[in-house]
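In: coords please:
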Amino acid sequence: MNISVAGTSFSCTIGSTCFTGNDSRIQTGWTVGGGGEWRFAPGWSFRAEYLYVDLGKSSVTANALATGIGPNLSRYTANFGRADFHVARVGVNYHF
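Out: Next comes the predicted model:
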C-alpha cells in the first residue's frame, strides 16, 4: 500500500502497523436542547427530548514506525473536523 502525507510517499506492508498514536482526553463543549412530557392517560405519559452537542475541533498526533520514510514524516498531526452531533429521545412512561 502506498501512503502519501505532506508531499512525502512511502510503501507500507498491508497488515503491518506503520504509524501509531493515541489521544485520550476529555473534550469540552456545549449543549443546547429542550423537551417535554405529556400525560395522555391515567398513569401514562409520553416524553420527547432533543439535544445538539458541539465539542469543537479535534486532532491526533501519530509517530512513524516504518523506516526509510524521510525526515519530514517521522511525526504528523491529523486534524479532524468539528465533533458535533444531534440526540433525539422519545419514551413512554408508566407512573405507579
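In: contacts, neighbours, all on C-alpha from now
Out: Noted.
In: contacting residues for the most centrally placed residue in the chain?
Out: When the chain is reduced to its mean C-alpha position, the nearest residue by C-alpha atoms, centre = their mean turns out to be residue 83, at 5.8 Å. Taking C-alpha atoms under 8 Å, 6 or more residues apart in numbering as the definition of contact, the neighbours of residue 83 are 54, 55, 56, 57, 58.
In: following up with a second sequence; could you model it the same way so I can compare the two?
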Amino acid sequence: MKPLMRIVGAAAILVWGGAASAADYPMATTSEFVNWTGAYFGGFGGYAAGEITADADTAPYDAEYDLNFALGGVEFGYNHQFGQFVVGGEIDISFTDGDTSETLAVGEYESNIDWLATFRLRAGYAWNNLLIYATGGFAAAETDDRFLSGGAEEETTGSRKGWTAGAGFEWAFYDKWSVKGEYLFVDLGDDEAIQDPNGVLPVGFGSSVVEHQYHVGKVGINYHF
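Out: This is a model prediction of the structure:
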C-alpha cells in the first residue's frame, strides 16, 4: 500500500507542476503539436532512490539498505490521440553505475546495478500542447548482489524482471519538440542468491532472497516525427 500512496502523491505533484509550467509559457509555434499522434524519440536524465531487502533463512543475516544513483538514457515511443485522450507505448533504457554495501556483524552485503529498462503503456489527457498521463508495464535490469563472510560469498547476478507504474507530463514547446517529467515506481522482484561451493558461509546462513525496489524521477526531451 505504501508504494501505491507514493505513486499517487508523485503523480499529483507532476500534474500540478506541469499545469503550472504550461500556464507560464506560450503555446507551441505550430498547430501540429495539438495532435499527439505519431512516433517520437528522445533522451533523459534522472535519479533513482532504491531500497534493497535481503531475507536470509535466519534473522541475523537479514538486511535492508539503500542504493541511490543518477541515470541517463534514451527512449522511443508512439502515441495515438482520440479527441483529447491519448494512448500509446514507450520503451526506454537507462545506463548507470550504482553500487552500495551494508556491513553486518556476520558479514557484508554488496549490490550494484548497471542498466534499467522499461516497456510501458501510456494513457493520458491532452490540453492543447500539455499532456498528462499515467503509465505502467514491464521492467528489467542488470544487477549483482553478494553476501560476503570470511572469504566465502553467496551471489546472484544477471538480469531481473519486474513491473513499473507511475505518471508524468509532457509539454510541446516548439515545432516538433517536447519536454517531459516523469515518476516511476520500479519493483524488480526477488531472486535467490547462489552459494559459492568453494567457500564456507556462517553456520545457519542457508540461502538469501534479495529484492530491489526503486523510486525514479526523470526529465527529458523528445523529438516527434
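In: before we move on, the earlier item: helix, strand or coil for the residue nearest to the centre of the first structure?
Out: Assigned state for residue 83 of the first structure: strand (three-state reduction, DSSP: H, G, I helix; E, B strand; the rest coil).
In: would you mind finding the match for it in the second structure?
Out: The pairwise alignment with the second structure assigns residue 83 of the first structure to residue 214, based on TM-score structural alignment.
In: how much space between the closest residue to that match other than its chain neighbours and residue 218 of the second structure?
Out: Sequence neighbours aside, residue 50 is the residue nearest to residue 214 of the second structure in space, at 4.0 Å (criterion: C-alpha to C-alpha, 6 or more residues apart in numbering). When C-alpha to C-alpha, to the nearest Å is the yardstick, residue 50 of the second structure and residue 218 of the second structure sit 14 Å from each other.
In: ok, now how distant is the residue nearest to the centre of the first structure from residue 66 of the first structure?
Out: For residue 83 of the first structure relative to residue 66 of the first structure (C-alpha to C-alpha), the value is 30 Å.
In: swap in residue 8 of the first structure?
Out: 13 Å.
In: more neighbours: those two, which one.
Out: Between residue 8 of the first structure and residue 66, counted using other C-alpha atoms under 10 Å, the more crowded position is residue 66 (17 against 12).
In: which residues sit in contact with the more buried one?
Out: If a contact means C-alpha under 8 Å, 6+ apart, then residue 66 of the first structure has 12, 18, 19 as its contacts.
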